[in-house]
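> Below are the sequence and a predicted model for it; my questions follow.
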Amino acid sequence: MVEGESDLPVVTIYYDRLRRLLNTTDIEPYIERLPYLGLDIEEKAQDYIKIEYNPNRPDFSTDYGIVRALKGLLGLEKGCPKYEVHRSDLVVQVDKSVEGVRPYIVSALIEGITLDDETIRQIIVMQEDLHHTIGRRRAKVSIGIHNFDVLKPPIIYTTETPDFKFVPLGCVEPLSMKEILNKTPVGQKYGWIVAKHPRYPILVDSLGQVLSFPPIINGELTRVTSATRNLFIDITATDLKAAEDALAILVTTLADAGGEIRSAEVHYPNLTLLTPNLAEMEMKVELRRVNRLLGLRLKGEEAVECLARSRIDAEYDGGMLRAKIPRYRVDIMHPVDLVEEVVIGYGLDRLTPTLPPTKSVGRLHPELKRLSAIREVCVGLGLNEVMNLSLISEAALYTNLGRQAQEAIKVEEPKSSEHEYLRDMLIPSLLLNLSTNIHEPYPQKLFELAKTFHRRGGEIVEEYHLGVITSHSEANYTEAKSLLDAITQQAFGLRCETKPASNPLFIQGRCAEVKGGTLKGIIGEIKPEVLQAFNLRMPTAALELNINQAIKP
């Protein structure tokens, strides 16, 4: 199961399931090979193992996907897994009204599957992993998994007004779609995706029974339990390829779990699709390029064997490897990705470290030497260095400071509200550092030397800044000015002039503009309102210099 909101997702695999899937009592040799698939072992307990995997491999979010890859690596099963899609008479009708809301849907049936509680949990984990990766937190793709046996086809994908009511998953009383967005936790979390539209997307069967309100919540009617044997999969999206990618990963996993894949015919107003499409993807790469990048001397048939162990079919002809890639491997997008699959199949542990052929000696870039010298000066003045992320929240960069977000550089679809904007100054990050250390001893004196980002003339410009902050019961402008003079003289050999200035970050009358040679910046005492916004209790003074030109060789 995926654990919380860690940087990389984690899947928990129970040893008894692993023994059953691998048909062996001794699973230790298999566990030892996990790191050579690019997986990290987080924890080994008595009954389970926790494995961290890269988000670009959502097929690793269940034990079925990991076992599939392990069998290839160990030569138990080689080449592209074969999945047969059987035709069915299921039809999904797409109403024209969804075009401006969430225009695409792909579907499939999974018949004859046997589900236990752990399999259901793993399927839900995969569903959420796909939501967060391919689905961009459901904005791009969302998935519904339903008990098909309670439905009466055809399935209709249409829209309804916000007042339309049905019983959502986990409830016993009907709620309107508007109430679902406003009152339920999942509606409050994802409601922004559809709230701007006058009508909301909905899936119903021919009797008007509600399957799903995508991308928010399923209906209680189609709840999946261990007694469910036939599943209906719906994937709605704003991008058709992303929907097809997610469907391929999901149905192949369910096939590995014992289900039979059956197609659905999706009727759009001007198009008919038969989904899922599990046709293998084709790609080619020169063997010479493979050997050059890996430092190996593989023959054509050896490279083909390596790809087979990575569960990829390949042929070698005329110096070229022609590969057929299983549809669930949506992470393979470039010939270099094939090179990586070759070395995984070859065995990362078989690679021999070698020294570079060149005898030249590297040295620091002149700019880095200047930055190191500045750091030494700051440390000598009793400042502690911090290193923050370049991304920061809107509140910290603008709202708390009383600044307007003009020419702001915002991340599209950020993963977290704490990492929305590229910062154009360092002081907000230093204030955050102080706010997370209010219970530590004072005085607290920090500095940061890092790049800032600015939008100028339609381009993004990067500039090095130096930020300094001091916080204690007697921190004031005079102390900050003393630090400024010491830093500029010792690190740059300059004397800077200060001129009274106004800035929303600093107290009026205790703020100045800094100029000296190629240096320019701002200095002052932080306003009480700003300190309160960051929950700071001590007087604080800060300065920030643009040193970009001063460090040029």
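Sure, I can see it.
> For the rest of this, base every contact and every neighbour count on C-alpha atoms.
Noted.
> who's in contact with whichever strand or helix holds residue 345?
Per DSSP states H and E: residue 345 is located in helix 335-346. For helix 335-346, the surrounding residues in contact (C-alpha atoms under 8 Å, 6 or more residues apart in numbering) are 36-37, 73, 283-285, 290, 293-294, 303, 305-310, 332.
> again with stretch 111-130
Residues contacting stretch 111-130 (C-alpha under 8 Å, 6+ apart): 1-2, 58-59, 61-62, 143, 225-231, 246, 250, 254, 257-262.
> just the buried members of these?
1-2, 58-59, 61-62, 143, 228-231, 246, 250, 254, 257, 259-262 (16 or more other C-alpha atoms under 10 Å).
> Please, where are all the helices along the stretch 351-500 of the chain?
366-380, 394-397, 427-435, 477-492 (DSSP state H, counting those that start in this stretch).
> Residue 77 is in contact with residue 305, isn't it?
No: using C-alpha atoms under 8 Å, residue 77 makes no contact with residue 305, being 11.7 Å away.
> doesn't residue 18 fall inside a helix?
Yes: assignment of residue 18 by DSSP: H, G, I helix; E, B strand; the rest coil places it within a helix.
> Any idea which residue is closest to the centre of this protein?
residue 133 (5.7 Å; C-alpha atoms, centre = their mean).
> Correct me if wrong: that residue contacts residue 55.
Yes: between residue 133 and residue 55 there is a contact under C-alpha under 8 Å: 6.7 Å.
> How far off centre is stretch 80-99?
28 Å (C-alpha atoms, centre = their mean, to the nearest Å).
> Show me what counts as buried in that stretch.
80-81, 83, 85, 90-95, 97-98.
> can you give me the strands for the stretch 201-350 of the chain?
210-213, 217-218, 231-237, 260-262, 264-268, 271-275, 281-286, 313-317, 320-325 (DSSP state E, counting those that start in this stretch).
> Dump these to TSV, plus distance to residue 434.
Converted to TSV, the strands of the stretch 201-350 of the chain look like this (distance: least, C-alpha to C-alpha, whole Å):
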stretch	distance to residue 434
strand 210-213	44
strand 217-218	41
strand 231-237	42
strand 260-262	56
strand 264-268	56
strand 271-275	54
strand 281-286	52
strand 313-317	56
strand 320-325	51
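> Against that first model, consider the following:
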Amino acid sequence: MPTINVRKSDLERLVNMDLSDAFIEEKFPMMGVEVEEVFEENGEKFIQFSINPNRPDYLSAEGLARGFRGFIGIETGLKRYDVYESDIKVYVEDVKTRPYIAFALVKNVQIDDVVLESIINLQEKLHWTIGRDRKKVAIGIHDANKVEAPFYYKEVDGDEIKFIPLNSEEEMTPREILEKHEKGIKYAHLIKDKFPIILDKNGNVLSMPPIINGILTKVTTETRNLLIDVTGTDKNAVENTLNIIVTALADRGGTIFKAEVIYADEKITYPNLEPKVKETTPDFINKTLGLNLNVGEIISCLRKGRMDAVYENGKLKVFIPAYRVDILHEVDFAEEVAINYGYDKFAGEYPIIGTIGEVDKLEKKCDFIREVMIGLGFYEVVNLTLSNQKILFENMRLDVDEKDYIEVLKPASVEHRVVRTSILPLLLETLRINKHKELPQRIFEIGDCVVIDENFETKGRNIKKIAGAVIHPTANFNEIKSYVEALLRELKIDYELENHSHPSFIEGRCAKIINNEKEIGYFGEIHPEVILNFDLEHPVVGFEIEIL
């Protein structure tokens, strides 16, 4: 899960009360925010919070303070934010790579070093979570006094325009930024042929999304009026991100002003902070939680969660603040009631029915396989089922389309955003991490993989697999073949071997395993390019078999 470091003094200022360390460590976990540690740095006390990915509004001190004030009853109910008219207009040309943009102006924000640090941290955390490391959403925050409306969002050629990017003193073209600038090199993969640019009335560059802002609009402690742009590939994500930012700035005392975004076929005014409305029933909430709360108690819990609710015709109409992007189903209201009712008040009960537990047959087979592999001299490792495209596909020389795997919507880390379809790449990554250890190394893993299957309701299907890898200077095809055949023999599986062409293996040194005319696995010598991609220095052989 993402973590944020918050200055204790800043949190106390926003909550408007003194907070002891013990009080923080007791209360915040009860509202669903884990306290990782309390530490001091340069004489200043900090609290590190671990934030659930479904609560991006908690990724700032402002959001945490807002939620905490409701949780402990200082300020309950829906917090209303006034949004004033302005003459800001943003004209959008045909931007194919990142077609959506939202704008807003927040005036009179008193920015000191602490507030500036908080703004930058929120921006980066939203980039990683909602933005998927800027792929889906990118944020620009600017000194509004340095530019003049109207603004223009368009795509340009790489050499069409020049400006000085942040953290640079050199004027560059967009193409040069991708080649020379630290941020440009890091995020160059997000831009292809055309370069998105945001300009003001006078042709000044505010931003080159999703790479870098221009130095002209750099925010400092002298800045008072902030212009926010959010661009991306998903309209809802763009709008939600803007709402989270402007409400956080309003909690710092800022005043929110509208901006009109003008497309070729429509006009949209941002930000839209009107509450969303969903319905539930007291019966559903009580049945879900096993409680017997009356309507007033349920509404009180929802108000502590910074919502409002009214009871009409047997239903609860719940008003959800615009920054709460996690409320998708009425079960989310039940969770909100549980949090604010207090998890410590729930009493455990034994189930009425009696059951006799038994180990699943597949798990019994997995336990047997473990014994066989250990007997063959392998060590078992356990990796996460989440990884990323580089390890699973790029390093393995696999050309895989996005529709062939499942990606996490709001990953806690960019390194763990794809549900693995194979175990072998993670074994190679394990070998890379342990390459300083003596050779030979023989490791295996038994675990779940997930593949796309349209026949399932979830469009995905779990598969149990066994994979193994061996590394040492003389590792070869015959060695891994002997291990695989020993395993298949112990499992009493009838099989046939056929030549197999696989991008991750050396051509002519890979075989597939056939059982009842179905391919259940493969093995062979790993391709030299794959070995180098994982920074390994010796031959590697490996196998992967589906456990039926």
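Arrived safely. Just so we're clear, the structure is a prediction, and the values are computed from it rather than from any experiment.
> Report the TM-score for the pair.
Once superposed, chain against chain, the TM-score is 0.86 (TM-score structural alignment, normalised by the length of the second structure); 536 aligned residues with a C-alpha RMSD of 3.4 Å.
> before we move on, back to that, to residue 30 of the first structure, which of the helices of the stretch 351-500 of the first structure lies closest?
helix 427-435 (44.0 Å; C-alpha to C-alpha).
> thinking again about what came up before, aligned partner of the residue nearest to the centre of the first structure in the second structure?
Applying TM-score structural alignment, one finds that residue 133 of the first structure aligns to residue 129 in the second structure.
> does its match really touch residue 411, like I thought?
Yes: with contact defined as C-alpha under 8 Å, residue 129 of the second structure and residue 411 form a contacting pair (6.2 Å).
> Determine the residues that are contacts of both of these two.
Applying C-alpha under 8 Å, 6+ apart, one finds that residue 129 of the second structure and residue 411 are jointly contacted by residue 53.
> show me the contacts for the equivalent of residue 83 of the second structure over in the first structure.
Using TM-score structural alignment, the equivalent of residue 83 of the second structure in the first structure is residue 85. With contact set as C-alpha under 8 Å, 6+ apart, residue 85 of the first structure has these partners: 260-263, 276, 278.
> make it 7 Å
With contact taken as C-alpha atoms under 7 Å, 6 or more residues apart in numbering, residue 85 of the first structure is in contact with 261-263.
> same deal with residue 388 of the first structure?
residue 429.
> what does it align to in the second structure?
So residue 388 of the first structure corresponds to residue 383, using TM-score structural alignment.
> Please report the distance of its match from residue 449 of the second structure.
11 Å (C-alpha to C-alpha, to the nearest Å).
> do residue 309 of the second structure as well
Applying C-alpha to C-alpha, the value for residue 309 of the second structure to residue 449 of the second structure is 42 Å.
> Which one of the two is surrounded by more residues?
Between residue 309 of the second structure and residue 449, residue 309 has the larger neighbour count (other C-alpha atoms under 10 Å), namely 23 against 19.
> pretty sure the more buried one contacts residue 317?
Yes: contact status for residue 309 of the second structure versus residue 317: in contact at 5.4 Å, counting by C-alpha atoms under 7 Å.
> those strands in the stretch 351-500 of the first structure, which residues are they?
Using DSSP E, counting those that start in this stretch, strands in the stretch 351-500 of the first structure cover 384-385, 391-392, 421-422, 444-456, 459-471, 497-500.
> Need the residues that contact the fifth one.
When contacts are defined by C-alpha under 7 Å, 6+ apart, strand 459-471 of the first structure is touched by residues 426-427, 430, 443-455, 538-548.
> Which among the residues you listed count as buried?
Buried among the contacts of strand 459-471 of the first structure by 16+ other C-alpha under 10 Å: 426-427, 430, 444-454, 538-548.
> so what corresponds to residue 310 of the second structure in the first structure?
In the first structure, residue 310 of the second structure lands on residue 315 (TM-score structural alignment).
> how near is its match to residue 437 of the first structure?
60 Å.
> ok, now residue 173 of the first structure?
47 Å.
> Between the two, which has more neighbouring residues?
Neighbours of residue 173 of the first structure and residue 437, each counted by other C-alpha under 10 Å, are more numerous for residue 437; the result is 13 against 10.
> Now which residue in the second structure aligns to that one?
Looking across to the second structure (by TM-score structural alignment), residue 437 of the first structure lines up with residue 434.
> which residue lines up with residue 356 of the second structure in the first structure?
Using TM-score structural alignment, residue 356 of the second structure pairs with residue 361 in the first structure.
> okay, now that match: neighbour count?
Neighbours around residue 361 of the first structure, by other C-alpha under 10 Å: 5.
> What of residue 351 of the second structure?
7.
> same check, this time on residue 33 of the first structure
16.
> Can you tell me the residue that sits opposite it in the second structure?
That one, residue 33 of the first structure, aligns with residue 27 by TM-score structural alignment.
> for its match, what are its contacts?
Applying C-alpha under 7 Å, 6+ apart, no residues qualify as near residue 27 of the second structure.
> Residue 87 of the second structure versus that one, what's the distance?
Using C-alpha to C-alpha, which is the criterion applied here, residue 27 of the second structure is 44 Å from residue 87 of the second structure.
> ok but residue 521 of the second structure is inside a helix, no?
No: Residue 521 of the second structure is assigned strand when assessed by three-state DSSP, not a helix.
> neighbours of it, just the number please.
Applying other C-alpha under 10 Å, we find 20 residues neighbouring residue 521 of the second structure.
> give the contact list for it.
512-513, 544-546.
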